[in-house]
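Novice: Starting from these lines, generate the structure:
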Amino acid sequence: MANREALKELQTRLAARLQAARSEGVAVASWLAAESAGQRLLLPLAQAGEIFPWSGVQRVPYTQPWFLGVANLRGALSGVIDLAALLGAQPVRSEQALAEASVLSLGEALEVNAALLVERLAGLRSADAFVASEPPAGGGQAYFGPCYIDAQDQRWQEIDLQALARDPAFLAISS
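Specialist: Reported below is the predicted structural model:
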């Protein structure tokens, strides 16, 4: 229950920060920053949906290892994808780690009932939070956007959720 309270508090803080930034004419955040299996990720806010605490999934047999199962998110069944595993990491998920994780649903405009499991939410980011950017790596996934570098020389990989939602490998959950 404390995890739900913390998540609700985070969502309230994020909403207040967005509203304050809009009213003050400050550059509005473009991404939700998240971390999963040691990877720093930027997820476009315009393509993201709601954030939920991990509440478990109903496993589905004969699916890809990164497809965790189906969850009821506000009355809608959504497939839950382990984002780190989809990106090629092999995370070990203990019950404690899952209890601290969050699930981010994809935006309704993407027309896919899916959500992404991420280990940690790291707040909002706008373009001015970064000192440099690099184009997507050649040979990378089609849903990889630019890589951004912050003042601490940390690399943040943008994930284009719209491109991800249309990627044939993402849509083919059967093993």
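
Novice: make it CA atoms for all contacts and neighbour counts henceforth
Specialist: Fine.

Novice: can you map out the strands along this structure?
Specialist: Along the chain, counting by DSSP state E, strands occupy 31-36, 39-44, 48-53, 67-73, 76-82, 102-106, 114-118, 120-125, 130-134, 144-150, 155-159.

Novice: of all those strands, which lies closest to residue 1?
Specialist: With CA to CA as the measure, strand 48-53 is the member of the strands of the chain nearest residue 1 (9.7 Å).

Novice: For the closest one, name the packing helices and strands.
Specialist: Packing partners of strand 48-53 (3 or more CA pairs under 8 Å, 6 or more residues apart in numbering; DSSP states H and E): helix 2-24, strand 102-106.

Novice: thinking again about what came up before, now the strands of the chain in TSV, with mean neighbour count and distance to residue 95?
Specialist: Formatted as TSV, the strands of the chain follow (neighbours: other CA atoms under 10 Å; distance: least, CA to CA, whole Å):
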stretch	mean neighbour count	distance to residue 95
strand 31-36	20	16
strand 39-44	21	20
strand 48-53	19	13
strand 67-73	20	13
strand 76-82	20	14
strand 102-106	24	13
strand 114-118	24	13
strand 120-125	18	15
strand 130-134	14	34
strand 144-150	19	29
strand 155-159	20	26
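
Novice: Following up with a second sequence; could you model it the same way so I can compare the two?
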Amino acid sequence: MANREALRELHARLAARLQAARSEGVAAASWLAVEAGGGKYLMPLAQSGEIFPWSGVLPVPYTQPWFMGVANLRGTLAAVVDFPGLMGHRVARTEMSLGDASLLAFNAALEVNAALLVDRLLGLRGPQNFAGMQDAPADAPAYWGATYFDEAGEPWQEIHLQNLSQDPVFLSIRA
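Specialist: Sure thing, here's the model as predicted:
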């Protein structure tokens, strides 16, 4: 129970920092950093919406395995996509692991009622947090941005949520 309370506090702190970064125009923070399926990803703050703790979803039959279902997020019905599954990484989900997961909603300006299930929130990042970068390969999906490398040499993949929301694979949930 204490773990859930700590997770709620983390969500509240991150939401406050996201709002402050947006309203103050802080150049230092460009992305929301998340971990999903063992990979590290950077979601642009301008395209990211509210963060919600896992609260369960209503499954939808005859859909892709990565489409988890729909959830009520503050009165809005949102499609919930298992982000690692969409990226081709199978992750065994248990109620315990889902208890630590979060739903990252798309920014309302993108006009997509969807949220990505991510395993862990890692805070805010900016270009100053990385030692190098590499442009996306020519054959990468349109929603892939540059790959950034931290001081330890670990890769962080930038994901453009606006492009993801228009990707044919993302839009084709039917199995």
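
Novice: Would you format the helices and strands packed on strand 48-53 of structure 1 as a markdown table with distance to residue 53 of structure 1 included?
Specialist: Output for these, formatted as a markdown table (distance: least, CA to CA, whole Å):
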| stretch | distance to residue 53 of structure 1 |
| --- | --- |
| helix 2-24 | 6 |
| strand 102-106 | 5 |
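
Novice: Tell me which of the ones you listed sits most buried.
Specialist: Most buried of those by mean neighbour count (mean count of other CA atoms under 10 Å) is strand 102-106; its value is a mean of 24.

Novice: angle of that one against strand 48-53?
Specialist: Strand 102-106 of structure 1 and strand 48-53 are oriented at 160 degrees to each other (axes from the mean of the first three to the mean of the last three CA atoms, to 10 degrees).

Novice: Alignment lookup: residue 173 of structure 2 to structure 1.
Specialist: Correspondence of residue 173 of structure 2 to structure 1, assessed by TM-score structural alignment: residue 173.

Novice: ok, now how distant is that match from residue 141 of structure 1?
Specialist: Distance, residue 173 of structure 1 to residue 141 of structure 1, by CA to CA, to the nearest Å: 17 Å.

Novice: returning to that earlier point: between the strands of structure 1, which one is closest to residue 24 of structure 1.
Specialist: strand 120-125 (16.5 Å).

Novice: Return the distance of that closest one from the chain's centre.
Specialist: Distance of strand 120-125 of structure 1 from the chain centroid (CA atoms, centre = their mean, to the nearest Å) equals 10 Å.

Novice: Tell me which other helices or strands it touches.
Specialist: Secondary-structure packing of strand 120-125 of structure 1 (3+ CA pairs under 8 Å, 6+ apart): strand 31-36.

Novice: how much does the strand it packs on stray from structure 2?
Specialist: Once the two models are superposed, strand 31-36 of structure 1 sits on average 0.5 Å from its counterpart in structure 2 (mean CA distance after the TM-score superposition for structure 1).

Novice: Now do that strand: everything it contacts.
Specialist: Strand 31-36 of structure 1 has contacts (CA atoms under 8 Å, 6 or more residues apart in numbering) with 40-45, 83-84, 118-126.

Novice: Residue 101 of structure 2: what's it in contact with?
Specialist: Taking CA under 8 Å, 6+ apart, one finds 53, 54, 117, 118, 119, 120 in contact with residue 101 of structure 2.

Novice: for residue 147 of structure 1, same thing?
Specialist: 133, 134, 135, 136, 155, 156, 157, 158.

Novice: Tell me which residue of structure 2 lines up with it.
Specialist: That one, residue 147 of structure 1, aligns with residue 147 by TM-score structural alignment.

Novice: about what we covered before: out of the contacts of residue 147 of structure 1, which is nearest to residue 19 of structure 1?
Specialist: Checking those against residue 19 of structure 1 by CA to CA gives residue 158 as the nearest, at 23.4 Å.

Novice: Now the closest one: closest residue in space, sequence neighbours ignored.
Specialist: Closest residue to residue 158 of structure 1 apart from its sequence neighbours, by CA to CA, 6 or more residues apart in numbering: residue 42 at 4.4 Å.

Novice: so the one you found sits right up against residue 159, yeah?
Specialist: Yes: Residue 42 of structure 1 is within contact range of residue 159, at 6.1 Å (criterion: CA atoms under 8 Å).

Novice: residues contacting residue 119 of structure 2?
Specialist: Contacts of residue 119 of structure 2 (CA under 8 Å, 6+ apart): 34, 35, 36, 37, 97, 98, 100, 101, 102.

Novice: now, among these, which is nearest to residue 90 of structure 2?
Specialist: For the contacts of residue 119 of structure 2, the nearest to residue 90 of structure 2 is residue 37 (7.4 Å; CA to CA).
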